[in-house]
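Student: sharing a model prediction with you, sequence too.
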Amino acid sequence: MSMATIRIQDADFDIGAEIAALTAGRADIGGIGCFVGTVRDSAGGHPITAMTLEHYPGMTERALAAIAAEAEARWSLLGCTLIHRVGTLTPGANIVLVLAAAPHRQAALDATAFLIDWLKTRAPFWKKERFADGGEHWVEARDADDAAAARWERT
């Protein structure tokens, strides 16, 4: 069973506080991988004023738990944290936090890369970008994200 901290929330997160919570009372952690995703201010040369993120409650949490459990098993993690925000966010705002704690740095870094790659391609989130000119569109899946996630497939 996964020991991961998984949250989907409207509110921002405090990266330092989340690292402190992950490592509290632990002397066996040798490395922590960290990824923070933020809202960019443009897409394809078009200024972005906001991004709205939606999810399917219940399904999304189960998907994140499965992704975390896979990472914990592959890299014998000592803990991990997945936090993803939903709602309307403006450029510069935090979207996602991925932390992976392991006895050694390489496992922590590899697990972090795996977690964000699979989160981007396997978690049910939908993103709509709103542009300065009043236009908006739903963000489509990117081939580059699929290719990044595919490197973690077991054969």
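Tutor: Ah, there it is.
Student: C-alpha only now, for contacts and for neighbours.
Tutor: Noted.
Student: now do residue 70 against residue 114, distance only.
Tutor: 9 Å (CA to CA, to the nearest Å).
Student: so what touches stretch 109-128?
Tutor: Applying CA atoms under 8 Å, 6 or more residues apart in numbering, the contact partners of stretch 109-128 are 32-35, 51-56, 59-60, 63-64, 67-68, 71-72, 75, 98-100, 136-139, 141, 145-146, 148-149, 152.
Student: structure two is appended below for comparative analysis:
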Amino acid sequence: MTNLSAGARPEATLAVTRGVCRLWRARAWTPLLEVPLADGRRADVLALADDGTVAIVEVKSSVEDYRADAKWTDYLAWCDRFYFAVGPQFPQALLPDTAGLIMADAFGGDILRDDPRPVAETRLAAGRRKALTLRCARLGAERLQRLIDPQAGLAI
């Protein structure tokens, strides 16, 4: 699933990811997991709002997981808002204050700090927003189709 790199703990990662998704759904945003971006990166959670706002959440399950991953600034070009999501035991002081912060567990989450960057400076260009929204729509539809018909697309 998400973020099973060096130092990651799968059960902690899944719990935080689930809580992040519950948080976004409670705010009427639509979360999508493991979204490949055009630059080759993959967002742990990408959430879309009704107005087209895009948030990317980087899930960190441990200090080792955070320290092993220095690519988070690459995500800023693909979203309007960026957040780290961690569990209750994570030492928050390690995270940069230049990003948003979500505390989550398997039951839900809270935004402890919104992305501090000025919204006017972080808005995606219209073309990139459209391409990303279409990518999310196609990815979500493809995943749903695979659930409905797991054999679809396989050579007979």
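Tutor: Okay, I see it. Since we're looking at a predicted model, the values are computed, not measured.
Student: can you calculate the TM-score here?
Tutor: Once superposed, the chains reach a TM-score of 0.36 (TM-score structural alignment, normalised by the length of the first structure), with 78 aligned residues with a CA RMSD of 3.8 Å.
Student: sorry, back to before: list only buried entries from the contacts of stretch 109-128 of the first structure.
Tutor: By neighbour count, with 16 or more other CA atoms under 10 Å, the contacts of stretch 109-128 of the first structure hold 32-35, 51-53, 55, 60, 63-64, 67-68, 71-72, 75, 98-100, 148-149 as buried.
Student: so of the residues you listed, which ones are in helices?
Tutor: Counting by DSSP state H, those place 60, 63-64, 67-68, 71-72, 75, 148-149 in helices.
Student: just name the closest of those to residue 87 of the first structure, please.
Tutor: Looking at these and their distance to residue 87 of the first structure, the nearest is residue 60, at 14.5 Å (CA to CA).
Student: follow-up on the earlier one: among the ones in helices among the buried ones among the contacts of stretch 109-128 of the first structure, which two are most distant?
Tutor: 60 and 75 (22.7 Å).
Student: what distance do you get for residue 132 of the second structure to residue 30 of the second structure?
Tutor: 14 Å.
Student: of those two, which one has the most company?
Tutor: residue 132 (20 against 17; other CA atoms under 10 Å).
Student: so which of residue 70 and residue 114 of the first structure has more stuff around it?
Tutor: residue 114 (22 against 16).
Student: mind listing what's buried in the longest helix belonging to the second structure?
Tutor: For the second structure, the longest helix by residue count, based on DSSP H, is helix 126-148. Buried positions in helix 126-148 of the second structure, judged by neighbour count with 16+ other CA under 10 Å: 129, 132-133, 135-136, 139-140.
Student: what ranges do the helices span in the first structure?
Tutor: So, for the first structure - with DSSP H - the helices run 15-23, 59-75, 105-122, 143-150.
Student: what about stretch 9-18 of the first structure, start to end distance?
Tutor: 14 Å.
Student: same deal with stretch 108-126 of the second structure?
Tutor: 32 Å.
Student: next one: residue 147 of the first structure from residue 116 of the first structure, what distance?
Tutor: Counting by CA to CA - residue 147 of the first structure and residue 116 of the first structure are separated by 13 Å.
Student: and what of residue 94 of the first structure?
Tutor: 14 Å.
Student: same deal with residue 88 of the first structure?
Tutor: Distance from residue 88 of the first structure to residue 116 of the first structure, by CA to CA: 21 Å.
Student: so which of the two has more stuff around it?
Tutor: Legend: neighbour count by other CA under 10 Å for residue 88 of the first structure and residue 116, higher for residue 116 (25 against 16).
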